[in-house]
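> here is my input, please return the structure:
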Amino acid sequence: AEDAVSEATPIFVDAVKGITFADAKTILLGADDSATTYLQNKTSTQLYDKFNPVIKSSFSKVGADQIWSNLITKYNALPLTNDVNPDLTDYVTQEALKGVYTMIAVEEKEIRTDFSARTTTLLKKVFALQD
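Sure, this is the predicted structure:
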């Protein structure tokens, strides 16, 4: 996943550039994770498509994907167990994306609630209106 992170920046930049006035109002007046939710809705498919092949390549090199699939297929056949995704690449890609958005949400909440976290002039101006 670390190898794919550099691919994420232009995707996020495009999402931010695409914010409409209505989006900005919803984000500003919304919940502590409104910007994160916006970004997740606008970027998750593209990020998945960028992260997934990189992760798949890494797992294929060491055979982890096949070992996982064999193990989890047997596990899922056991009674009284909750099924686990047998596609390791998909599972790790999904979890990596959850981690990305969780980190963004934490930072967003801090910016919204802690004046000192507003480190740019733009953040100070925008959230001064909200305060």
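> going forward, measure contacts between C-alpha atoms and count neighbours the same way
Will do.
> any idea how far the helix or strand that residue 73 is a member of is from the chain center?
Assessed by DSSP states H and E, residue 73 sits inside helix 64-77. How far helix 64-77 lies from its chain's middle: 26 Å, per CA atoms, centre = their mean, to the nearest Å.
> and that helix, what does it pack against?
Contact here means 3 or more CA pairs under 8 Å, 6 or more residues apart in numbering; DSSP states H and E; on that basis helix 64-77 packs against helix 34-62, helix 88-113.
> so what secondary structure elements neighbour the first one?
With contacts defined as 3+ CA pairs under 8 Å, 6+ apart, the packing partners of helix 34-62 are helix 2-5, helix 8-17, helix 21-29, helix 64-77, helix 88-113.
> which stretch among the helices and strands packed on helix 64-77 comes nearest residue 28?
Proximity to residue 28 (CA to CA) singles out helix 34-62 among the helices and strands packed on helix 64-77, at 7.6 Å.
> that closest one vs helix 21-29, what angle?
90 degrees (axes from the mean of the first three to the mean of the last three CA atoms, to 10 degrees).
> one more sequence to fold, the one below, so I can look at both together:
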Amino acid sequence: MKKYTYSLLLWFLLAAGLTTSSVYAQKLDEVLQSVLGADQIAEGLKEALKVGTENVVQIVSKLDGFYKSPDIKIFFPDKLKAAEKLLRTAGFGLLVEEFELSMNRAAERSASEAKDLFWDAITQMTIQDAEKILKGKDNEATLYFQEKTSARLQEIFSPIVTTVMAEVGVTRLYQDLETKVNTFVPLGLFTDFDLNQYVTEKALEGLFLKLSEEERKIRNDPKARITELLQKVFNKE
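Below you'll find the model as predicted:
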């Protein structure tokens, strides 16, 4: 097996929590060549990806998974910046921040629904898919998930986000903000803005960004973390 196998099998295996010795890491290519066939390698990759995607979903769906992660935090919509500026100037900055917090809470609670879809995509992965991922770009696996799950995630996330936004107060806060803005200047910005679509898209962008970061990091990490399925491979010298 070529060097690509080693580099990609490092991705997402971090979540399993098992650290190999540097000797094992150096011998990975040799071991896989002598022990595993293409189908076994594909199955091992599937297991690794299951562990990794579950780990990433857990990270973003926990409390403050979005809100305290600057790179995926959902901010006041750019299209409503004029309204945000007016609200802050009028002394409603805390209300704006409460609204931002509620959007992030909606994203965090919705993100947990992604795991099953990722796992379905992994189950459908062919040997050819696995080879493409192993030999591909630093974010090849993330691209695979985007291709296989984005449309379905949009479909599933939208009603969930709508429900959760109502539960955590996003909808109410949004209406409060609109009322206050219209008191000063009836801009009409809120009427034409699809808040549900905005939160849904930002939640998915954040999820895929974290997947991409994890993949890129582990591809270049000199240490190997292995799943239980691959433990027998590393035990063979």
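> kindly provide the TM-score of these chains.
The pair, once superposed, lands on a TM-score of 0.72 when counted by TM-score structural alignment, normalised by the length of structure 1; 115 aligned residues with a CA RMSD of 2.9 Å.
> re earlier: dump the helices and strands packed on helix 64-77 of structure 1 into TSV; add mean neighbour count as well.
Formatted as TSV, the helices and strands packed on helix 64-77 of structure 1 follow (neighbours: other CA atoms under 10 Å):
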stretch	mean neighbour count
helix 34-62	17
helix 88-113	17
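> mind putting those in TSV, distance to residue 23 of structure 1 included?
Shown next, in TSV, are the helices and strands packed on helix 64-77 of structure 1 (distance: least, CA to CA, whole Å):
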stretch	distance to residue 23 of structure 1
helix 34-62	8
helix 88-113	16
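> wait, which of the ones you listed is closest to residue 126 of structure 1?
With CA to CA, the closest approach to residue 126 of structure 1 among the helices and strands packed on helix 64-77 of structure 1 belongs to helix 88-113: 10.1 Å.
> to what extent does that closest one diverge from structure 2 after superposition?
For helix 88-113 of structure 1, the mean deviation from structure 2 after alignment is 0.6 Å (mean CA distance after the TM-score superposition for structure 1).
> repeat that for stretch 48-59 of structure 1.
So stretch 48-59 of structure 1 averages 1.8 Å relative to structure 2 (mean CA distance after the TM-score superposition for structure 1).
> where in structure 2 does that stretch align, residue-wise?
Under TM-score structural alignment, stretch 48-59 of structure 1 corresponds to residues 154-165 of structure 2.
> aligned partner of residue 109 of structure 1 in structure 2?
By TM-score structural alignment, residue 109 of structure 1 lines up with residue 216.
> identify the residues contacting the spatially closest residue to its match that is not a sequence neighbour.
In this structure, residue 216 of structure 2 finds its nearest non-sequential neighbour in residue 138, 5.2 Å apart by CA to CA, 6 or more residues apart in numbering. By CA atoms under 8 Å, 6 or more residues apart in numbering, the residues touching residue 138 of structure 2 are 212, 215-216, 219.
> against residue 59 of structure 1, how distant is the alignment partner in structure 1 of residue 138 of structure 2?
In structure 1, residue 138 of structure 2 lines up with residue 32, judged by TM-score structural alignment. Separation of residue 32 of structure 1 from residue 59 of structure 1 (CA to CA, to the nearest Å) stands at 36 Å.
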